[in-house]
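>>> Just to be clear, the model below is a prediction. Sequence and coordinates:
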Amino acid sequence: MKKSFISAQFLALSAGFLILLTGGMAVAQETPEWQNPAVTGINKEKGRAAFTPVSPEGETYKLSLNGMWKFKLSHNPDTRPGKFYLPSFSVRRWKEIPVPANWEMEGHDVPIYVNHPYEFADARTPITEFRNGPEPPKVPLTYNPVASYRRDFTVPASWEGRETYIYLGSVKSAFYIWVNGQKAGYSEGSKLPAEFNITPYVIPGKKNTVALEVYRWSTASYLECQDFWRMSGIERSVEVYSRPKLHIRDFEVVSTLDEVYRNGILRIYVSLQNRNTNPHWGTIDVVLSENGHPLLTVGKMVEVADLGEAEVDFDKVLQNHMPLTGIKPWSAEFPNLYELTLSLRDANGTLLETITTKIGFRSVEIKRGLLLINGVPITLKGVNMQEHNPETGHVVTEELMMKDILLMKQNNINAVRTSHYPQPERWQELCDEYGIYLVDEANIESHGLYYGERSLAKDPDWEHAHVDRMVRLVQRDKNHPSVIIWSMGNEAGNGVNFYAGYRAMKAHDRTGRPVQYERTEIGSRFALEFDWNSDIIVPQYPDPQTFEWFGQRVLDRPFIPSEYNHAMGNSGGNFQDYWDIIERYPQLQGGFIWDWVDQGLWKTGSDGKRFYAYGGDYGTGMPSDGNFLINGIVYADRTPQPELAEVKKGHEWINFRLLRYRDQVARIQVENLYDFTSLGEFRIEASVMAEGKILKNLEIPRLDIPPHSGGVTEIDLQGIGAEPGTEYFLLLEARTRHASPGIPTNHLVAHEQIRLPGYKKREIATPGGSLNFEENENTLIITGKDFKATFSKQEGRLTSYLYKGAELILQGYGPKPDFWRAPTDNDFGNRMPIRNINWKKATLNPQLRNLTTTKNDNGSYSVTAVWDLSETSSSFTTRYTVQGDGSVRFTNILEASGNEKSDIPRVGMVLCLPAEFDQLTYFGRGPHENYNDRNVSAFVGLYSGNAADQMVPYVRPQENGNKTHVRWAALTNAAGTGWMAVSNTPGEGFEMTAMPYLSQDFDARSGMDYGPIEKEQKHATDVKPRSLVRWNIDLGQRGVGGVDSWGSLPLEKYRFPTGRNYEYTFTLIPVEEATPGKMAGISKKY
């Protein structure tokens, strides 16, 4: 008994009190709400749909409190100001802060980024009294900033006799509110509105004072452990609004389709609230309109008890009007909306208020293991999206939302998972209007407690905290057609609280949307068994093989990964591999890329330049997970990254495939992957190209191919020659005939490049011209007309090349073997910098074994260098063949020993040119950066530009700027003099990088040490251009990968394993007065 008594330090009596057992005496001690997981709000209004009523006079009776507030930040709760909420308390000397804003973005305290730990209880870097990790429900006391907000406002005198409310769109993490010195309530749950009835406290026609006390960390923080910046404050709008005593508190619209998916079914439920002290009658009129033309008008009268509430069910009233014929269904492809107007009149027929909202008719259901919209299996080509603004943190404007919407629509993205919390109300409205499917996610993640017995999902004491967030989400967003799936949260374990949450979300949604949760796997990762409380199989980060595995099985639920293709830094590899598999199997219905936008924050460096800050860039000694939040396919300002082009291509809704090419007629299979759109909506164009020039344009006759089907068309290419050494490509493009929401007329929605068969090999002639050979103690010199090539006998390298007096090789930077690249974030994740470090050593320290010279029968000279790569037990051989015309043919052979178990990051050569040779022209894949596992969006073409523009400024510097399948490339000066490289290897050419930076400039370590701290705190602005042009001419480098960023390698087919030989050949040719046409001709001679 004594042992039991001592171990029970605290005994919970109620939500508000604890009994502290000390010396046998019980002392009552009040527990503040922000330390009590059972309390999620006091005096907070019930959740409701978002709407703005209008009075008969056209007034909204709304007053914005956005703007400047008085502000004071205290280090912890003990130091916060007392009674500051009293109007008599002077705040004259307080600072001001804008609302909405994260206070950390306004110079108060610092933003913290960690992925899954709790920032206030990160055992790696403790900043509070928590030294050994989280201890729920305890929250920090020693360091826990508390913000005190104050502002005055005047309520119009016309609001007298009405009900006045205050709306706070999002406050993180918990807060108390006072009006005119009187406590109005308490709230937590930061990404949903908190509303309070402040009628008893506010004085119409007079100055009023509102005060908030906001805690950075509270028990609510245990459910808000998301992978984003941990910041605080009033993050969304604040408004005061007024309603008549009898008013519409809430309404639910169920607008679906009938069983044959042709006609509309409408059900409406309205909640009336009566704040009068006697019963009141009210009449609700409902009008359904299309473009201002009424389609349906009904009404119903109801009595509401004094200080009571009544739900008005319109089922019987509407029954005689159903179904609604001629209704245009809503989908992401056709976001048809209707206006629904609710008008409330009192018993005398006086109009009290009117609410107008937009609704869409669509059905969402799961049948036969498939997710159906309007009876059709759909494909979700989605992204995860955080609420992020590089200027203001978590405060997002409508302008930025529109930028997101338009970018998504125009890049074949049709779905968003609101990871991992509800977005602002306006986001849902825009998605309704423009056509984006939403997986609407509750603000729940307790990742830092993981998924075992400590998981809060399994603790019944936290049930209300979980369920309240889920239910309020449904209550807010239930009327939006764009919301097709509810998500209970993310990475918070599974257990009784999510079982209860699943039931609660189902019970509060009459539309019957599916409910999903990603943490329902039972047993091993990607097992076929899943818990019952998710209607969809939503694993995280399956590789293509796992997609294939699930696709081959009969599933009782759709398979739609909630996160896949982790896009951290230079990533996005194997994206087309995913979609080749998805398109093969009906139950693979898409997925959601992690994620949409980099979460960099603009910060100004000591040099005055702005850069994107990430974890570790704020404060001293703060916990950090570095740049792990830089995962977007667009930068923080929404500038596209190269991955976005690959996503658009992989997500295309139209596939073109060459079935046959005979007698200059191409037979093309055209596949319509749209769910609701006929291909007749698009204009299909074709063109034949060679060497970057269009030889013939054609428009394909209109193809009225229905959704989910295909057809065949033939394209006559008569008149196209077949010149030896020339490749011919058929380019097919699908463009919109008409504008649609978010997509303009003539917008490119799909395209394909097909290399036509029948390529004729070029006949390579031996270049003429006599050569002189000279050898001295340190060099080998080969001289011909207009050129002089010098080789170092100590290094085995071509160290100088003079062409008509111009030096084409920068001193000290002649061609040399290169097996390394600046590690990408995915490389760090799979420990490439450590596992493959011997290849960096081999690059830096090749040991010349021998150097031989041979005069060939045709008069050319061959210089052969063999290097031992002792760290890898391998060798590299280059045979330089200098021809009479000054061209130098490089034949390179890597004998990669199987004793070195790691794959080879890069197989190639690198040289540097003087800075003046910065004009790049090439014939290969482009124009954007591409890699062997991310290049289907980069078509073969003729591209040109400045070498400096090839650099891609990833937030954390890393490998960038590569081009694949390069047939030839040239670097010249303004006069057209320089080098041209032509691939002599059978296949599709070499890979190439050209820019005024060395590879080491992007490397996170200049030496060999990559541990234990693997990445330097480095940013794009830290990389300065050099007075040179680096030119990598490679057989290739490993793919960038795209499964995840914490272990997965690039797929095997995109790597260079050891235990085999690699050979490739290219020729360097000096050129002058070079033009693209001239160089295309030169390329055919080598």
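Yep, that arrived.
>>> Going by C-alpha atoms from here, please, whenever you check contacts or count neighbours.
Noted.
>>> Arg243 and Thr164 touch, don't they?
Yes: if you go by Cα atoms under 8 Å, Arg243 and Thr164 touch, sitting 6.4 Å apart.
>>> need the strands for the stretch 651-800 of the chain, in chain order.
Assigned strands in the stretch 651-800 of the chain, in chain order: 654-662, 665-672, 682-690, 693-699, 709-716, 729-736, 748-755, 772-775, 779-784, 787-792, 798-803 (criterion: DSSP state E, counting those that start in this stretch).
>>> Now distance to Tyr215 too, for these, in a markdown table please.
Output for the strands of the stretch 651-800 of the chain, formatted as a markdown table (distance: least, Cα to Cα, whole Å):
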| stretch | distance to Tyr215 |
| --- | --- |
| strand 654-662 | 51 |
| strand 665-672 | 53 |
| strand 682-690 | 54 |
| strand 693-699 | 63 |
| strand 709-716 | 56 |
| strand 729-736 | 51 |
| strand 748-755 | 48 |
| strand 772-775 | 79 |
| strand 779-784 | 73 |
| strand 787-792 | 68 |
| strand 798-803 | 65 |
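>>> Tell me which of those strands lies nearest to Arg553.
Proximity to Arg553, assessed across the strands of the stretch 651-800 of the chain by Cα to Cα, is greatest for strand 709-716 (23.1 Å).
>>> Show me the helices in this structure, by range?
With helices called from DSSP state H, the chain shows them at 2-7, 315-319, 398-410, 425-434, 463-477, 496-507, 544-551, 575-582, 642-650, 825-829, 832-835, 837-844, 1076-1083.
>>> How much space separates Pro514 from Ile485?
Distance from Pro514 to Ile485, counting by Cα to Cα, to the nearest Å: 5 Å.
>>> Make CSV from the strands of the stretch 651-800 of the chain and add mean neighbour count to it.
Below are the strands of the stretch 651-800 of the chain laid out as CSV (neighbours: other Cα atoms under 10 Å):
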stretch, mean neighbour count
strand 654-662, 16
strand 665-672, 18
strand 682-690, 20
strand 693-699, 14
strand 709-716, 15
strand 729-736, 21
strand 748-755, 20
strand 772-775, 12
strand 779-784, 19
strand 787-792, 20
strand 798-803, 22
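>>> ok, second structure coming up, stack it against the first:
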Amino acid sequence: MTSTQPASPPYYESFAPSAGTRPPRARFRSDAPELDLDCTWRFRLLPRADQPTGGFEQPGFDDSGWDTLPVPAHWQLHGHGRPAYTNVSYPFPIDPPHVPDDNPTGDYRRVFDLPHDWPDGPAVLRFDGVDSCFAVWLNGTALGYSTGSRLPTEFDVAPLLRGGRNTLAVRVHQWSAASYLEDQDMWWLSGIFRDVRLLSRPAGGLDDFFLHAGYDHTTGTGTLRVDTRTSARITVEELGLFDAPAAAVHEVGPVEPWSAETPRLYHGVLATAAERVPVRIGFRTVDTSGGVLRANGRPLLLRGVNRHEWHPDSGRVLDHATMLADVLLMKQHNINAVRTSHYPPHPDFLDLCDEYGLWVIDECDLETHGFEEVGWRRNPSDDPRWGEATLERMRRMVERDKNHPSVIMWSLGNEAGTGQNLRAMAEWTRQRDPGRPIHYEGDPDSPYVDVYSRMYAPHEEVAAIGRYAEPGTADPANDAHRRALPFVLCEYAHAMGTGPGGLAEYQELFETFDRCQGGFVWEWIDHGIRRREPDGTEWFGYGGDFGEVLHDGNFVADGLLLPDRTPSPGLGELKKVYEPVRICPDPASGTVRLTNTWAFADTSGLAFLWSVTEEGVVVAEGQLAVDALPPGGSTEVPLPVPPVPATDRESWLNVRAVLGGERAWAPDGHEVAWGQAQLGSTAPRPEPAGAAPATGTEGVLTLGPGTFDSASGALRSIGGVPVSSPVALDLWRAPTDNDHAQHGISVEDQWRRLGLDRLTERRVATEMAEDGLVVRSRVAAAASDLGMLVSYTWSGDADRLLLTLDTEPDGRWPCPLPRLGVHLALPPELGAVEWFGRGPGEAYPDIQRAARVGRYTRSVDELQTPYLRPQENGNRADTRWACFRAADGTGLRVEGHPVFDFSARRWSTRALDSARHPHDLTPEDRIHLHLDLAHNGIGSASCGPGVLPQYELRPTGHRLRLAFTPLR
């Protein structure tokens, strides 16, 4: 009997992260020649990783029958295979380090000509990102292989380069042992997706350097030192430093420190006899002294977002213009910090953060979340066989990004459990770069990190942490260490669909407790993939739209931007909550209080503009005289307007802080912050005079401008405007992602169990009185003994029809209501909307800080927010009146007594509830108008806490009063 020894594992199933690669180093540009290899490559996709190369790596191979593919790109987005989305689950069996035999493998070929003036000497082939494992040949000779998809890889290639034509061949595997380390919440996409370059490395050049630029906030001086492998000289003309030894410690200054608010960069040149490298120097010091995260001696308040790299057409392939657009949008929305979830970004993004000013937590390309589903058994974070692979990932990130002043923390990764390998990563990083704190969220003991980090902690837990009253852990030493750390929420306020709610309450906690230093909203952008129908209809796909067997649906659509980078209402809310200047007008005292919450910048670059509106129309305006407020400063400024208006129309004072000149990130006049206050009190609206209903022919009852069915009491028309669906109690909304709560406590489940999506109404009585009409009914669902007792009281005069809706719960309701109001249907031509109330965007009880009181116009179609999964959206809050007009000006005016919410759309709530994508919604021959007393709040229970108690719509007795006036 013979035995067969097991074969050595293939490189793509090896615990070793790479072979044949160069040591990691900083990424920089110099005056040494380089050759951009990004372009169209030859490409073929094979079904398995173990298929022979067939000699494709040889220069003479005939690839004329192959397809072409751009580099950088993901092959699934160019017709080769399909995207797949999972949040936690691995899309293959958990059998480390093995992967399936069915392993799509892409072969790439690029023939290039070496420029005739390319210098002799060392040369490096650099890949900035390849997913997930790749092997490389140059002119038929193997260079090695590498893993670490979002990290750079370099190979020495000088001996293999030829004058003239060269052949570069790359084999990329979709799955590898490294895939177990890259289980981030995102699409599984493969290929060479970042830049490829050939770099000349002159002998005696600057192969690597570490720029140390500290700042002493007590003296205002900077300290500059550059560690290099080769003797080098540094010149910074602005600082009077000329051709000085780079390795020496140079005290310079006074200098202007770098911060996200004041991103001052000094331009210099680092040089040897063989190479010159332009450097941008930001002097700043980061520490956690006294249990507080500080920069340049001042506590930080992180107003942050998590940012995946995403584009709806190219996936994680981003050009410079797209990265710049992200940075500008962040700055324009008062965001000051980014966590690079969950991997190092394209290095150009960090250059932009340096230039425009964003604090950055740079996160290692490590996540093993899928092991949680098997009890963390065999988790690589605690398996010594994975030690070198995890540590190499940390080294490659730190070495690549160490010279960016915007990077103020290193993160070991995300949702990778606990274990010895994480500790080893932290220990190496602390030794290599003691000037930056270390972050990791997944270990509650926090023994090897410098900040205490949590995800989605509810408000009450954040308050407890702020008071140093959080629950303890088993190890007393670790517990004491954690309690001495500053606290950040690395993820909070899950921005999925409508929402998120509760932002303002989180911010209040951050500003109340010194230990609570802000956090990072999840996340920046929806990861929708653009799809096109044959008729040209565009929509955005999410999990399950590409035939995946295992997927997590639209959980990939949880951003503050829609996939095409349209800001969502949630981003507008975040901008308001993150305002760096607090503006509090107080008409009673005739002053406005201004507070500068910036830590480093004063307000000298801002202009403060005021205006007074009467029912939304500006009647007076001007500019306040405000001396520059220092960081943290406050002042009270007298208002140049009387506290009580001379008119009985509702008047509001508005004060805005705008840029007083163009900035790199926004134009002159860009609004940074605003506040408003009502002047005087609102005059009560006159009640309609009572009018007895009159019965006409054919069962029609007339009451003022309204006509009713005399038998049922159902409203048919108002002043000739037909009402095709009678006014009826409305308790249901198409559940939001936060109502659904895929990873939280679902209130939608409770609502559906109660049958709120299938209510029926039983008329109890129709009563006519001298001054009106009363219709009583009971609303309930099949199989439930719970109900709502409803009374519709109609009255009116010649011009207006008044509805008083009274509701009383019948039975003990166990949960809040989705909404409470009425629904009716209007003719489709009444599609122009004007209203006086909160706007211009949608608002709900816990997300309405960004909606200011004013007069606005939109079309019905413009009122909609096209979330990737259709859901409740488009509500306008605290409306005093709203007009719905046809092109000729006729229509209907609705007034609140005192206010109401409204939404209007061309499809029913039932259709909205059942649609999977916006293009599934078909306009009907009517406008569905929802007039609400209130909505339940939104919260962020899609992956976080639910609605705060003060924003719940409890099923108690309620009254809604509305007046309807025909527009003729």
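The structure has been received and is ready for your questions. Small disclaimer: the values here were computed from a predicted structure and weren't measured.
>>> Next, the TM-score between them, please.
Once the chains are overlaid, their TM-score stands at 0.95 when taken by TM-score structural alignment, normalised by the length of structure 2; 948 aligned residues with a Cα RMSD of 2.0 Å.
>>> circling back to that earlier point, minimum distance to Thr799 of structure 1: which of the helices of structure 1 has it?
When these are compared (using Cα to Cα), the closest one is helix 837-844, at 16.6 Å.
>>> show me the biggest strand of structure 2 in terms of residues.
In terms of residue count, the longest strand belonging to structure 2 (DSSP state E) is strand 891-905.
>>> Now do the contacts for Arg855 of structure 2.
Applying Cα atoms under 8 Å, 6 or more residues apart in numbering to Arg855 of structure 2 gives the contacts 615-617, 834-837, 839.
>>> Same question for His508 of structure 1.
Residues near His508 of structure 1 by Cα under 8 Å, 6+ apart: 471, 474-475.
>>> List the members of these that persist in structure 2.
Retained in structure 2: none of the contacts of His508 of structure 1 (criterion both residues aligned by TM-score structural alignment, their matches' Cα atoms under 8 Å).
>>> Nearest to Trp532 of structure 1, out of those: which one, please.
Relative to Trp532 of structure 1, the closest of those is Val471; by Cα to Cα it sits at 19.2 Å.
>>> residue in structure 1 matching Pro47 of structure 2?
If you follow Pro47 of structure 2 across to structure 1 using TM-score structural alignment, you land on His75.
>>> oh sorry, the question was meant for Ser651 of structure 2
Looks like Ser651 of structure 2 aligns to Tyr728 there (TM-score structural alignment).
>>> How about Glu636 of structure 2?
With TM-score structural alignment as the criterion, Glu636 of structure 2 lines up with Val712 in structure 1.
>>> Could you do Thr736 of structure 2 as well?
Under the alignment (TM-score structural alignment), Thr736 of structure 2 pairs with Thr824 of structure 1.
>>> surely its match meets Ser999?
No: counting by Cα under 8 Å, Thr824 of structure 1 sits too far from Ser999 to count as a contact (11.8 Å).
>>> who's more crowded, these two?
The neighbour count for Thr824 of structure 1 versus Ser999, taken as other Cα atoms under 10 Å, is higher for Thr824 (27 against 21).
>>> that older thread, and the residue nearest to the match of Ser651 of structure 2 when sequence neighbours are not counted, what does it touch?
Among residues not flanking Tyr728 of structure 1 along the chain, Ala690 sits closest, at 4.9 Å (Cα to Cα, 6 or more residues apart in numbering). Ala690 of structure 1 is in contact with 726-729, counting by Cα under 8 Å, 6+ apart.
>>> Return the residues in contact with Gly704 of structure 2.
Contacts for Gly704 of structure 2 (Cα under 8 Å, 6+ apart) come out as 691, 693, 795-801.
>>> swap the cut-off to 10 Å and go again
688-694, 718-719, 772, 794-802, 965 (Cα atoms under 10 Å, 6 or more residues apart in numbering).
>>> repeat for Gln420 of structure 2
For Gln420 of structure 2, the contacting residues are 380-384, 387, 426, by Cα under 10 Å, 6+ apart.
>>> just to revisit the earlier point, which of the helices of structure 1 sits closest to Lys70 of structure 1?
helix 398-410 (25.5 Å).
>>> Tell me which residues of that closest one come out buried.
Within helix 398-410 of structure 1, the residues scored as buried using 16 or more other Cα atoms under 10 Å are 401-402, 404-405, 407-410.
>>> Over to stretch 1035-1050 of structure 1?
The neighbour-count check on stretch 1035-1050 of structure 1 (16+ other Cα under 10 Å) flags 1035-1045, 1048-1050 as buried.
>>> Stretch 217-230 of structure 2 now?
221-226, 228, 230.
>>> what's the overlap in contacts for Pro514 and Ile485 of structure 1?
Listed as contacting both Pro514 of structure 1 and Ile485 by Cα under 10 Å, 6+ apart are 364-365, 371, 439, 535-536.
>>> Filter these down to the ones in strands?
Among these, DSSP E puts 364-365, 371, 439 in strands.
>>> for the aligned partner of Asn36 of structure 1 in structure 2, what are its contacts?
Aligned against structure 2 by TM-score structural alignment, Asn36 of structure 1 finds its counterpart in Ser14. By Cα under 10 Å, 6+ apart, the contact set of Ser14 of structure 2 is 8, 96-98, 176-178, 385-386, 389.
>>> want to throw the buried residues of stretch 217-230 of structure 2 into CSV with distance to Ala673 of structure 2?
Shown next, in CSV, are the buried residues of stretch 217-230 of structure 2 (distance: Cα to Cα, whole Å):
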residue, distance to Ala673 of structure 2
Thr221, 33
Gly222, 33
Thr223, 36
Leu224, 37
Arg225, 40
Val226, 41
Thr228, 45
Thr230, 50
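>>> Quick one: neighbours of the nearest residue to Glu392 of structure 2 once chain neighbours are set aside, just the number.
Spatial nearest neighbour of Glu392 of structure 2, excluding adjacent residues (Cα to Cα, 6+ apart): Pro17 at 7.6 Å. By the criterion of other Cα under 10 Å, Pro17 of structure 2 has 23 neighbours.
>>> Settle this for me: Pro17 of structure 2 is touching Ala389, isn't it.
Yes: with contact defined as Cα atoms under 10 Å, Pro17 of structure 2 reaches Ala389; the gap is 4.9 Å.
>>> hey, what's in contact with both of those two?
Taking Cα under 10 Å, 6+ apart as the contact rule, Pro17 of structure 2 and Ala389 both touch 147-148, 177-178.
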